[in-house]
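Novice: coords below, sequence missing:
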């Protein structure tokens, strides 16, 4: 008798103390749950064993990456409905930790264990990063983490990012803009905030596939040094630079920002890179960039930020992101970022939130990935493709729901005279 789904629904609701907002389809073909809701497809019993051995987000994502779980229906709707049970549960929510003193929870766990079958921990999917000793953010560990994330294959990133090959929040100035338009407008916004002029030197930290370096050199006449830890990115960027005829003005290096010694520069752009630095290294990062700027030079720091926690001394990292996406990545509140930049000597002159813009960007990336899903799986592998689809869709919802944000912080190495060189009128970005 096919009854796994009703049993599973009842046990999960008993465990969570809340009704399941999605429908369940189990490995035996049975279904249960709200009619018309997105369907969580539990393809095998192994999915349950993953959840029991690693309750919460990591167990769910392991099952997703391995293909043990999938969604039939709109992914955003399903993730939005499940967010309250997984990512947005308050401290007073019922969890498996309470099983030792809650007989209902104990009974639910026993029932799930019986339904899951032989209770051995399944091995993690091969896409999962095996963690070493903490998050040291040495040059070697950072290079490994960057390689894990960015050396997936340039062809795969072309599917996701589109022709612009910009892997950071776009700037949607007008309704109906294309992703390419919005990324061009973001690069131009950064250049205007930096006040770039012909003949100046720009350092682009974490230059990616070279889009910012090319735009700044072509449109504003500056000389650019772009640094990345990804060999694949550097190879791709150098080819683009040569095709644009900008080899005399743009140099792409495979180099750690801590090893750049040929300052001073007139301006520095750091777009979507500082998330990799680590909380313990952030002041060092800020001081290094400060030391590479001329007096009066500007830094544009474009960085994802999280909401402040009650206990800011506690180490906090997203389990899924750390294991599958950005190993060692740490998000800080924007106030912490501003404080660290000021401690390094910078004068912070402007902070602009682009939170909604990143949600739109991520939805565009997911659309690109889904439009070429078969090719994406063949290029990166099914597991890695599933990682990216879940990561980007869940991140879009996180930005939309104000769980995380993204901010452009404009800071100046103000000279002793106090003349910042910035316009009196806010956000004209000229002069």
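Specialist: Everything's here; your move. Quick caveat: nothing in here was measured; it's all calculated off a predicted structure.
Novice: going by C-alpha atoms from here, please, whenever you check contacts or count neighbours.
Specialist: Will do.
Novice: ok, so what distance separates the residue sitting furthest away from the middle of the chain from residue 297?
Specialist: Centroid-distance maximum for the chain: residue 1 at 43.8 Å, with C-alpha atoms, centre = their mean. Look at residue 1 and residue 297: by C-alpha to C-alpha, to the nearest Å, they are 72 Å apart.
Novice: over to residue 260?
Specialist: From residue 260 to residue 297 the distance is 16 Å (C-alpha to C-alpha).
Novice: and for residue 55?
Specialist: As judged by C-alpha to C-alpha, residue 55 and residue 297 stand 49 Å apart.
Novice: which of the two has more residues huddled nearby?
Specialist: More crowded of residue 55 and residue 297, by other C-alpha atoms under 10 Å: residue 297, with 24 against 16.
Novice: just give the nearest non-adjacent residue to the more buried one, would you?
Specialist: Residue nearest to residue 297 in three dimensions, not counting chain neighbours: residue 266, with 4.9 Å by C-alpha to C-alpha, 6 or more residues apart in numbering.
Novice: I'd like to know how many residues surround that neighbour.
Specialist: 24.
Novice: show residues contacting the host helix or strand of it.
Specialist: Using DSSP states H and E, residue 266 maps to strand 265-271. By C-alpha atoms under 8 Å, 6 or more residues apart in numbering, the list of residues contacting strand 265-271 from outside reads 168, 190, 194, 196, 200-207, 289, 292-294, 296-303.
Novice: just give me the neighbour total for residue 287.
Specialist: Neighbours of residue 287 (other C-alpha under 10 Å): 17.
Novice: need the contact list for it.
Specialist: Applying C-alpha under 8 Å, 6+ apart to residue 287 gives the contacts 341, 344-345.
Novice: hmm, 6 Å instead?
Specialist: Contact partners of residue 287, counting by C-alpha atoms under 6 Å, 6 or more residues apart in numbering, are residue 344.
Novice: so it, which of the three states?
Specialist: With DSSP: H, G, I helix; E, B strand; the rest coil as the basis, residue 287 sits in helix.
Novice: where do the helices sit along the stretch 251-400 of the chain?
Specialist: Here the stretch 251-400 of the chain has its helices, by DSSP state H, counting those that start in this stretch, at 282-291, 319-320, 334-343, 355-371, 373-380, 382-400.
Novice: nearest to residue 43, of those helices?
Specialist: For the helices of the stretch 251-400 of the chain, the distance to residue 43 is smallest for helix 382-400, at 15.2 Å, taking C-alpha to C-alpha.
Novice: try this one side by side with the last:
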């Protein structure tokens, strides 16, 4: 098995029809590829078997999570170089994809496949890493299935999340701002994001707020402490709820804030003055989004405001063919779905909302994710101990790849401010009142 790296480089370039953009180091210590480039380290032949049995993103992800693949050098540069070969190949126009499939049928490519079989060793499909969610059956987005999906992502240990997120315990895009006096740290930027949302919602003492997908309670804490509201936060994560209640009690705000383990479809309260939904709607799914928008509309008083903070993807030519990346679906956010911002705005309007403002903050999420990755890498040994090495590897890969996706405008994030406008003849916002204070 001499010079495995050189043989793999040659195989990859025959299939791709272009030079490999990274260097390869194989399990036999052989190396090949462009000098000075980030190095893809193949620690075990099993990684090749994973690719043979599941070509593409999922096979690579399984090898990464299992520790059979690694990157030496700048992780972001390596992912950026590989993006066009892995994550963005499915985005190519159909004629380009057809050309790739035609190339794979060439005799020399079939010979390359036989060579890969020789390098991979025993033709036995490896068992997926323990952190993977198995393929689910039955209808999407039932109450039970959504709770299981949320538990997979969020119930991995509050101490682990504290290492990654920092003291703010906010798991959504921060707001870094520009100019003098704006956020200099992740903690500052998360505080500024929460304050921006409170101002957009027009919160003040005496008003009642519902935070859908409240996480570890940061939004309701900020709104109650700084704006004097009474708040209800709901989550499907038992671990988040326990942590949030402890924080609220320590802050002396238990009489103003209630945390519930509850689905948004189960709320039967009297209408609220304001609703915030921050990084939660990505879990709702296209089949349920109309119900989600209608439920939030019904939970607001006339004149009440909704702030919907949600990741968006770029539109595609065939929306019905859209599918979630396999790595994200199996390892990160089971059953999660992204929608273009135009669809989100349209569905909120269909539910009866008047959309008053849309703010795109895509670049802010790239900075936020890079901060989270830095936190994870700084506390790597402890993070792996608190969960598992595989789980920590999942989070590092998905956050770093997501940062690049925001930077490359493959995905974005938007704050949509919408109003349940009163009956005809009345205004949801006074003539001289800005939608939110400057």
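Specialist: Arrived safely. Computed from a predicted model, the values in this text were never measured in an experiment.
Novice: of the helices of the stretch 251-400 of the first structure, which is nearest residue 328 of the first structure?
Specialist: When the helices of the stretch 251-400 of the first structure are compared by C-alpha to C-alpha, helix 319-320 sits nearest residue 328 of the first structure, at 10.4 Å.
Novice: trace the closest one over to the second structure and give me the residue numbers.
Specialist: On the second structure, the counterpart of helix 319-320 of the first structure by TM-score structural alignment is residues 326-327.
Novice: and the contacts of that stretch?
Specialist: So stretch 326-327 of the second structure is in contact with residue 58, going by C-alpha under 6 Å, 6+ apart.
Novice: what does stretch 107-125 of the first structure give?
Specialist: 11, 15, 45, 48-49, 66.
Novice: apart from its neighbours in sequence, what residue is nearest residue 173 of the first structure?
Specialist: Once flanking residues are discounted, residue 173 of the first structure sits nearest to residue 182: 7.0 Å by C-alpha to C-alpha, 6+ apart.
Novice: the one you found: how many residues sit nearby?
Specialist: The burial count for residue 182 of the first structure: 22, using other C-alpha under 10 Å.
Novice: could I get the full set of strands for the first structure?
Specialist: Applying DSSP state E to the first structure gives strands spanning 23-25, 31-32, 39-42, 69-72, 201-205, 223-228, 250-254, 265-271, 293-306, 347-353, 404-412.
Novice: want to throw those into JSON lines with distance to residue 371 of the first structure?
Specialist: Formatted as JSON lines, the strands of the first structure follow (distance: least, C-alpha to C-alpha, whole Å):
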{"stretch": "strand 23-25", "distance to residue 371 of the first structure": "25"}
{"stretch": "strand 31-32", "distance to residue 371 of the first structure": "29"}
{"stretch": "strand 39-42", "distance to residue 371 of the first structure": "21"}
{"stretch": "strand 69-72", "distance to residue 371 of the first structure": "17"}
{"stretch": "strand 201-205", "distance to residue 371 of the first structure": "31"}
{"stretch": "strand 223-228", "distance to residue 371 of the first structure": "29"}
{"stretch": "strand 250-254", "distance to residue 371 of the first structure": "31"}
{"stretch": "strand 265-271", "distance to residue 371 of the first structure": "27"}
{"stretch": "strand 293-306", "distance to residue 371 of the first structure": "27"}
{"stretch": "strand 347-353", "distance to residue 371 of the first structure": "30"}
{"stretch": "strand 404-412", "distance to residue 371 of the first structure": "26"}
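Novice: between those strands, which one is nearest to residue 157 of the first structure?
Specialist: Comparing the strands of the first structure by their distance to residue 157 of the first structure (C-alpha to C-alpha), the top pick is strand 223-228, with 15.9 Å.
Novice: against which helices or strands is the closest one packed?
Specialist: Using 3 or more C-alpha pairs under 6 Å, 6 or more residues apart in numbering; DSSP states H and E, the elements in contact with strand 223-228 of the first structure are strand 201-205, strand 250-254.
Novice: still on that earlier bit, residue in the second structure paired with the residue nearest to residue 297 of the first structure?
Specialist: Using TM-score structural alignment, the equivalent of residue 266 of the first structure in the second structure is residue 273.
Novice: ok, residue 115 of the first structure next?
Specialist: Under TM-score structural alignment, residue 115 of the first structure pairs with residue 119 in the second structure.
Novice: could you do residue 139 of the first structure as well?
Specialist: Match for residue 139 of the first structure (TM-score structural alignment): residue 143.
Novice: quick one on the thing from earlier: would a markdown table of the helices of the stretch 251-400 of the first structure with distance to residue 95 of the first structure be doable?
Specialist: Listed next are the helices of the stretch 251-400 of the first structure as a markdown table, based on distance: least, C-alpha to C-alpha, whole Å:
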| stretch | distance to residue 95 of the first structure |
| --- | --- |
| helix 282-291 | 34 |
| helix 319-320 | 17 |
| helix 334-343 | 31 |
| helix 355-371 | 30 |
| helix 373-380 | 35 |
| helix 382-400 | 22 |
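Novice: nearest to residue 308 of the first structure, of those helices?
Specialist: Evaluated with C-alpha to C-alpha, the helices of the stretch 251-400 of the first structure place helix 334-343 nearest to residue 308 of the first structure, the distance being 8.8 Å.
Novice: for residue 91 of the first structure, grab the count of nearby residues.
Specialist: The tally of other residues near residue 91 of the first structure (other C-alpha under 10 Å) stands at 7.
Novice: again with residue 438 of the second structure
Specialist: 7.
Novice: give the contact list for it.
Specialist: With contact set as C-alpha under 6 Å, 6+ apart, residue 438 of the second structure has no partners.
Novice: what sits closest to residue 350 of the first structure if chain neighbours are left out?
Specialist: The shortest distance from residue 350 of the first structure to any non-neighbouring residue, by C-alpha to C-alpha, 6+ apart, is to residue 410 (5.1 Å).
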